[in-house]
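Q: sequence and predicted structure below; questions after.
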Amino acid sequence: MKRLLVLVRHGQSADNEQDLFSGLRDPDLTARGVAEAHAAGQALRGLGLRFDRAFTSGLRRAQRTLGIILDEIGQPDLATVRDAALNERDYGELAGLNKTQARARFGTEQVRIWRKSYHETPPGGESLADTAARVWPFYEREIAPVVAAGGRALLVGHGNALRSMLMRLDGVDPTSIEEVNIGTAQFLIYAMAEDGGGLSRVEIAPTA
C-alpha cells in the first residue's frame, strides 16, 4: 500500500505521569514515554513502513516522540512540518491541575463533561469542537494532499487533537467520541483506496 496515513499519540509525558491536565503546557517525555516511543518506532519498522512527510505539533512531547520514531525506522532526516495547529486542546483553567484537584474544585460531573464532550468548553480553554476547527483544516490543507498524491504521511500528535480527527476519518459522532481514547504512543493506520476514495483504518501484518 502506497497511500497511507499513520497517526501516533506522543509517549507518556511528565504531566501524564502525574495525571495532570496538560493542554498547551510543554512537559517532556518520561523514561516510560521514551520507551513507548521507541516501541512504536520499532513496531512501525516491523511493518516495513517508511514515509514521505512527517507532521507534528509545536509541543516537545510530540516532537520528541516523532524524533525517536524516525530514528527507529531509519528516517531521522525526513522532511517534517511542525505547526501549532496540531497542538493539544487548550484546557484553560484546568491546565496544571490533576484530575482529583479538578474534581474537587469544579465537581466530578462537570469535569467529566469538559473532558469528554464535543461542545463543552472549560474556563479559558477550548472544546473538542474548537480543536477540530483548527486541526481538520490543517489536515485537509497540508496532510491529505501528501496521501492523495501517492505518498505516506506520519502524524505524531496529542490525544484530543487526534480524537478530533477520528470523528471525520472514522465517522464518529459527537456522542460516541466521548468513549474514544488513544493510549500513549498508540498508532492507527489508514489507507486510501486505489480509486482515490476516502481513508479507511487498516491492520497491516509485520514484514518480518
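A: Yep, it's here. Given the structure is predicted, the values throughout are model-derived calculations rather than measurements.
Q: going forward, measure contacts between C-alpha atoms and count neighbours the same way
A: Fine.
Q: OK, contacts around Asp28?
A: Asp28 makes contact with Ser13, Ala14, Arg60, Arg61, according to C-alpha atoms under 8 Å, 6 or more residues apart in numbering.
Q: quick check: the first one touching Leu29?
A: Yes: here Ser13 reaches Leu29: they are 4.1 Å apart, a contact under C-alpha atoms under 8 Å.
Q: need the overlap of contacts for these two.
A: With contacts defined as C-alpha under 8 Å, 6+ apart, the residues adjacent to both Ser13 and Leu29 are Arg61.
Q: give the contact list for Ala161.
A: Shown in contact with Ala161 (C-alpha under 8 Å, 6+ apart): Leu86, Asn87, Glu88, Arg89, Leu128, Thr131, Ala132, Val135.
Q: take this one as well and set it beside the first:
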Amino acid sequence: MAATSCLTSGIRTLTVTSRIVQEQGLSEYAKVSNLSVPFNRGSVNISHSLGAVSNTKGYTRKQLFVRASTNGHSNGASSEANGATASPPSTEAALILIRHGESLWNQKNLFTGCVDVPLSQRGVDEALEAGRRICDIPVDIIYTSALIRAQMTAMLAMTQHRKKKVPTVLHNESDRATEWSTIFSEETKEETIPVITAWELNERMYGELQGLNKKETADKYGDDQVKVWRRSYDIPPPNGESLAMCAERAVKYFSEQVEPQLAAGKNVLISAHGNSLRSIIMYLDKLTSQEVIELELSTGIPMLYVVKKGKFLRRGSPTGPSVQGVYALTRSLAAYRDQLDRAV
C-alpha cells in the first residue's frame, strides 16, 4: 500500500514537472516566434523567418511534448487505434498560406497576372519543398485560385504529406459536373481532401501589362511609372486591377467561405498568388495600405497561422520535419506530429 502511494505520488510529481517544462518552453518560444522574428515588411524575403532556430531553451521535442500516457491527456489530439489522428480539436485550427512556385513566365520576367501559366521546373521543386515543410500539419480542405500554377503547387505539396490523403477537385459548375465527379465509397472519401477552386483568389489582373517583359516595360515607361503600377495600393495598371480591387474580392471570399471552415475547426490550406495572399495577410494582421505594399512573399514558402477563439495567431514558416524543435507549431499541432511519428 505504501509502495503504491509512493508510486502514485511520483507520477503526480512527474506530471507537474512535465507540464512546467512544457509551458515554460512554449512560453519562451512564443517570445521568439511572435515578437523577435516577425515576418518582413520590406526587401528581405520571408523565407528565412525561422530557418535558423533549432531548439527552445535546449529542450528537445520529446521533452517539450510529453506523451499522452504521462498525464492522461491527449494534448489536444484524439487517439486512434493506429496511433494517428485526423486533426487537432475544433478549438484550434491551422491555416497555411502558400504562394505558388515559380511559373514559366516568372522565369522569363514577364507580367503574368491572370494569364494561366504552369510552373517551371524550379516552381515544381519549390512546391515539393513546401509540401515537405507542411507534411506534419493537418489539412482538411484546400482552396486554390482558378489558375493552374496555384493548383499545381497545392497538388504537388500534398504528395509530400505524411497522411497520404488524395486531394480531389470539387466540380460544382453544373449539376452534371457534380454528379459525374461523385465518389460512392465512404471509405475512399475518408482518404481524400476536397479542393475548391475560386477565381476570387486569382492574382490581380495586370491589364495591358500582361505578357510584357518587365524590364522592357520599365525602359519604355520609366521605372517610376512601372513602380506605381506594381506597388501602389489603389492605382491600377492600364485596364487592370489595383491591389485594393484585388483585396476587395480576395478578402470577401476569405471571410465568407474560408473563415467559417476555420471556425468549425477545419484545417485549411490556401494556395494562391502574391497579391491575393498579401490582401488576406493584410486582413489577418491588420496591416495598413502602406505596410501591405511593402510586404514581400517568396514563392513556395508556406506561412502558418493558428486560429484560436476567433483570433489569427501568426506562427511563421514551418521548417520541415527533419530538424528537432518546436518552431511554428503549437502544442496541439506538435502532438499531431508526434502521433504521426508513432504510427510509422
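A: Perfect, I can see it now. Computed from a prediction, not measured in an experiment: that's the story for all the values here.
Q: mapped onto the second structure, which of the contacts of Ala161 of the first structure hold?
A: Contacts conserved in the second structure for the contacts of Ala161 of the first structure, using both residues aligned by TM-score structural alignment, their matches' C-alpha atoms under 8 Å: Leu86, Asn87, Glu88, Arg89, Thr131, Ala132, Val135.
Q: which of the residues you listed sits closest to Gly183 of the first structure?
A: Taking C-alpha to C-alpha as the measure, Glu88 is the one of these closest to Gly183 of the first structure, at 14.4 Å.
Q: ok, and the most crowded of the contacts of Ala161 of the first structure?
A: Most neighbours among these, by other C-alpha atoms under 10 Å: Leu86, with 27 neighbours.
Q: that residue corresponds to which position in the second structure?
A: Matched across to the second structure, Leu86 of the first structure falls on Leu201, judged by TM-score structural alignment.
Q: what's near enough to touch that match?
A: Residues near Leu201 of the second structure by C-alpha under 8 Å, 6+ apart: Thr144, Ser145, Ala146, Arg249, Ala250, Tyr253, Ala272, His273, Ser276, Leu277.
Q: again, only using 6 Å
A: Ser145, Ala250, Ser276 (C-alpha atoms under 6 Å, 6 or more residues apart in numbering).
Q: for the first structure, which segments are assigned as strands?
A: Along the first structure, counting by DSSP state E, strands occupy 4-9, 53-56, 80-82, 152-157, 187-192, 199-201.
Q: so can I have TSV of those showing distance to Ile113 of the first structure and mean neighbour count?
A: TSV is the format used below for the strands of the first structure (distance: least, C-alpha to C-alpha, whole Å; neighbours: other C-alpha atoms under 10 Å):
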stretch	distance to Ile113 of the first structure	mean neighbour count
strand 4-9	22	25
strand 53-56	27	22
strand 80-82	30	16
strand 152-157	23	26
strand 187-192	26	19
strand 199-201	28	16
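Q: what's the closest of those strands to Ala208 of the first structure?
A: Closest to Ala208 of the first structure of the strands of the first structure, according to C-alpha to C-alpha: strand 187-192, at 18.0 Å.
Q: that closest one vs the second structure, average distance?
A: On superposition with the second structure, the mean distance recorded for strand 187-192 of the first structure (mean C-alpha distance after the TM-score superposition for the first structure) is 0.9 Å.
Q: just give me how far that strand sits from the chain centre.
A: 13 Å (C-alpha atoms, centre = their mean, to the nearest Å).
Q: tell me the counterpart of Leu97 of the second structure in the first structure.
A: When the first structure is aligned by TM-score structural alignment, Leu97 of the second structure is paired with Leu7.
Q: matching Gln121 of the second structure against the first structure, which residue comes up?
A: In the first structure, Gln121 of the second structure lines up with Ala31, judged by TM-score structural alignment.
Q: state the distance from its match to Glu17 of the first structure.
A: Ala31 of the first structure is 10 Å from Glu17 of the first structure, where distance means C-alpha to C-alpha, to the nearest Å.
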